[in-house]
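Q: Structure here, sequence nowhere to be found:
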């Protein structure tokens, strides 16, 4: 379906062929050269590519008893929409495991397709068993109650200086996480789509014996 238009390239179609590096290359080509955090956010539960829309939460560390524990994080999870990816911007804090099995279960029930946590998670084995995609800095067995809490929902947040806004397209896999601002999404999706299919042609040519230099000169794809 290489003749698809940007308006017809659905999230499901992207999931079949997009990956983080090709989307990052497409952003580079359009002058958006700082759209992937340079921090490790590896997949902890499933392999493959996570693609969806940002549902943002902003977290803060706590050093006193929380009068309303879990209030905003539960509100955020319950308000997720189909194809959302919950973004937990916790500033890299590993003071507690802010995401786990129960939140994954509740989020999946709303249609949320995964979570990206700039902090720590727990219940990894259980989340692996349910095949819910989670990307995070690390793990921590401590519960978040009285340690960390959501302080805002559905606002622009940052991970390593990269902005994630509600509704932005986000792509994550073992290579990294990349976010596509909505104002450039149509152009980037088209460019990524074209590059994926050009790479397939180039790969086949190299497999058939073409030299890498010749393939670059002929197809302009690397």
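A: That came in fine, so what should we check first? Note that this is a predicted model, so its numbers are computed, not measured.
Q: can we go C-alpha only for contacts and neighbour counts from here?
A: Noted.
Q: my guess is residue 163 meets residue 155, correct?
A: No: applying Cα atoms under 8 Å as the test, residue 163 and residue 155 come out as separate, 10.2 Å apart.
Q: who has more neighbours, these two?
A: Set residue 163 next to residue 155 and count neighbours by other Cα atoms under 10 Å: residue 163 wins out with 17 against 13.
Q: how close does the more buried one get to residue 87?
A: Distance, residue 163 to residue 87, using Cα to Cα, to the nearest Å: 11 Å.
Q: Residue 55 too?
A: Distance from residue 55 to residue 87, by Cα to Cα: 6 Å.
Q: Tell me the secondary structure at the residue lying farthest from the centre of the chain.
A: Going by Cα atoms, centre = their mean, the residue of the chain most distant from its centre is residue 209, 36.0 Å out. Put simply, residue 209 is coil when judged by DSSP: H, G, I helix; E, B strand; the rest coil.
Q: The one 5 residues further on too?
A: For residue 214, the assignment made with three-state DSSP gives helix.
Q: Against residue 25, how distant is it?
A: Distance from residue 214 to residue 25, by Cα to Cα: 21 Å.
Q: again, but for residue 208
A: Taken as Cα to Cα, the span from residue 208 to residue 25 is 25 Å.
Q: now swap in residue 142 and tell me
A: Taking Cα to Cα, one finds residue 142 at 38 Å from residue 25.
Q: do residue 197 as well
A: Residue 197 sits 14 Å away from residue 25, going by Cα to Cα.
Q: In addition, the following structure is provided for comparison:
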């Protein structure tokens, strides 16, 4: 996505919640609504988090791929959302969702990310230095907290690469979703949603965006109807009939 379009789209999405985005994604063929479960807000900040994904991948030390020596934190694009994950072998489809007790992200990283005008950091693992993130008023989400740095057990193997996230969408069935560099990320206290820019064309993206305010308006009318004593099911059917 070119810079001007990215700015237009992200500014538009800031007006809505991840729930609104999910409704539109479901309408356009994404059954899970782009939702990545189990992430928790870890710092005080102005919601929502919106931006293009800048991805970072960690692996166990015995992974055959070479470690990357350069730091990912000094190359964050303006107004992006930093997404950090591990390889699949370190992920779990159930709590605590990661096999790693070490934190993958800390306060100094948020300090640098904020200085570079990153819009937020979302970590599919543990973080540490919780008070530092709060003092910065910088947006951070993660699966949980820890105290130990990642270096004793993890190595950096990918920057701006596809991330594969293990999910548990149905009983006894593990599923996999991907996040690609440049995908649109929207997150707040409800959770994180991804619009898969790499998997849709420009026309589909415009249709997804166009549906969002129409659905929001329809649901506002449903709420008004309910407050007037009307049945929810009938009102939903009526107000959404032309969407």
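A: Perfect, thanks for sending it. Being a predicted model, the structure only gives us computed values, none of them experimental.
Q: out of residue 214 and residue 25 of the first structure, which sits in the more crowded spot?
A: More crowded of residue 214 of the first structure and residue 25, by other Cα under 10 Å: residue 25, with 17 against 12.
Q: The host helix or strand of residue 53 of the first structure - contacts with which helices or strands?
A: Following DSSP states H and E, one finds residue 53 of the first structure within strand 50-61. Applying 3 or more Cα pairs under 8 Å, 6 or more residues apart in numbering; DSSP states H and E, one finds that strand 50-61 of the first structure contacts helix 11-17, strand 84-99, strand 148-153, strand 157-159, strand 169-173.
Q: tell me the centre residue of the second structure?
A: residue 192 (3.9 Å).
Q: My read is that that residue contacts residue 184, right?
A: No: Residue 192 of the second structure lies out of contact with residue 184 (Cα under 8 Å); the separation is 10.4 Å.
Q: so what sits against both of those two?
A: In terms of Cα atoms under 8 Å, 6 or more residues apart in numbering, residue 192 of the second structure and residue 184 are not both contacted by any residue.
Q: that older thread, next one: the residue nearest to the centre of the second structure from residue 203 of the second structure, what distance?
A: Residue 192 of the second structure is 23 Å from residue 203 of the second structure, by Cα to Cα.
Q: Translate residue 202 of the first structure into the numbering of the second structure.
A: Counting by TM-score structural alignment, residue 202 of the first structure corresponds to residue 222 in the second structure.
Q: Can you report how many residues neighbour its match?
A: 23.
Q: list the contacts for it?
A: 232, 235-236, 239.
Q: what about 10 Å?
A: 216, 228, 230-240 (Cα atoms under 10 Å, 6 or more residues apart in numbering).
Q: repeat for residue 69 of the second structure
A: Under the criterion of Cα under 10 Å, 6+ apart, the neighbours of residue 69 of the second structure are 155-157.
Q: Aligned to it, what sits in the first structure?
A: Counting by TM-score structural alignment, the partner of residue 69 of the second structure is residue 71.
Q: tell me the helices in the second structure, going along the chain?
A: Using DSSP state H, the helices assigned to the second structure run over residues 3-13, 18-27, 107-115, 130-136, 202-227, 232-239.
Q: okay, those in JSON lines with distance to residue 124 of the second structure next?
A: JSON lines is the format used below for the helices of the second structure (distance: least, Cα to Cα, whole Å):
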{"stretch": "helix 3-13", "distance to residue 124 of the second structure": "22"}
{"stretch": "helix 18-27", "distance to residue 124 of the second structure": "18"}
{"stretch": "helix 107-115", "distance to residue 124 of the second structure": "15"}
{"stretch": "helix 130-136", "distance to residue 124 of the second structure": "16"}
{"stretch": "helix 202-227", "distance to residue 124 of the second structure": "26"}
{"stretch": "helix 232-239", "distance to residue 124 of the second structure": "36"}
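Q: most packed of these?
A: Each of those was scored by mean neighbour count; the highest is helix 18-27, a mean of 22, by mean count of other Cα atoms under 10 Å.
Q: what does that one correspond to over in the first structure?
A: So helix 18-27 of the second structure sits over residues 20-29 in the first structure, by TM-score structural alignment.
Q: which ones are touching the counterpart of residue 114 of the second structure in the first structure?
A: Counting by TM-score structural alignment, residue 114 of the second structure corresponds to residue 108 in the first structure. With contacts defined as Cα under 10 Å, 6+ apart, residue 108 of the first structure is in contact with 77-78, 80-84, 102, 114, 130, 132.
Q: Make a markdown table from those and add distance to residue 40 of the first structure to it.
A: A markdown table is the format used below for those (distance: Cα to Cα, whole Å):
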| residue | distance to residue 40 of the first structure |
| --- | --- |
| 77 | 24 |
| 78 | 28 |
| 80 | 25 |
| 81 | 27 |
| 82 | 26 |
| 83 | 23 |
| 84 | 22 |
| 102 | 24 |
| 114 | 17 |
| 130 | 23 |
| 132 | 19 |
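Q: what's the spacing between stretch 50-59 of the first structure and its chain's center?
A: 7 Å (Cα atoms, centre = their mean, to the nearest Å).
Q: residues in the second structure matched by that stretch, start to end?
A: So stretch 50-59 of the first structure sits over residues 49-58 in the second structure, by TM-score structural alignment.
Q: What is the mean deviation of the matching stretch from its aligned residues in the first structure?
A: Mean deviation of stretch 49-58 of the second structure relative to the first structure after superposition (mean Cα distance after the TM-score superposition for the first structure): 0.8 Å.
Q: Can you give me every residue that contacts the alignment partner in the second structure of residue 174 of the first structure?
A: Under the alignment (TM-score structural alignment), residue 174 of the first structure pairs with residue 189 in the second structure. By Cα under 10 Å, 6+ apart, residue 189 of the second structure lies in contact with 17-18, 39-42, 47-49, 141.
Q: who are the neighbours in contact with residue 87 of the first structure?
A: So residue 87 of the first structure contacts 53-58, 114-118, 135, 153-154, 157-159, 164-166, 170 (Cα under 10 Å, 6+ apart).
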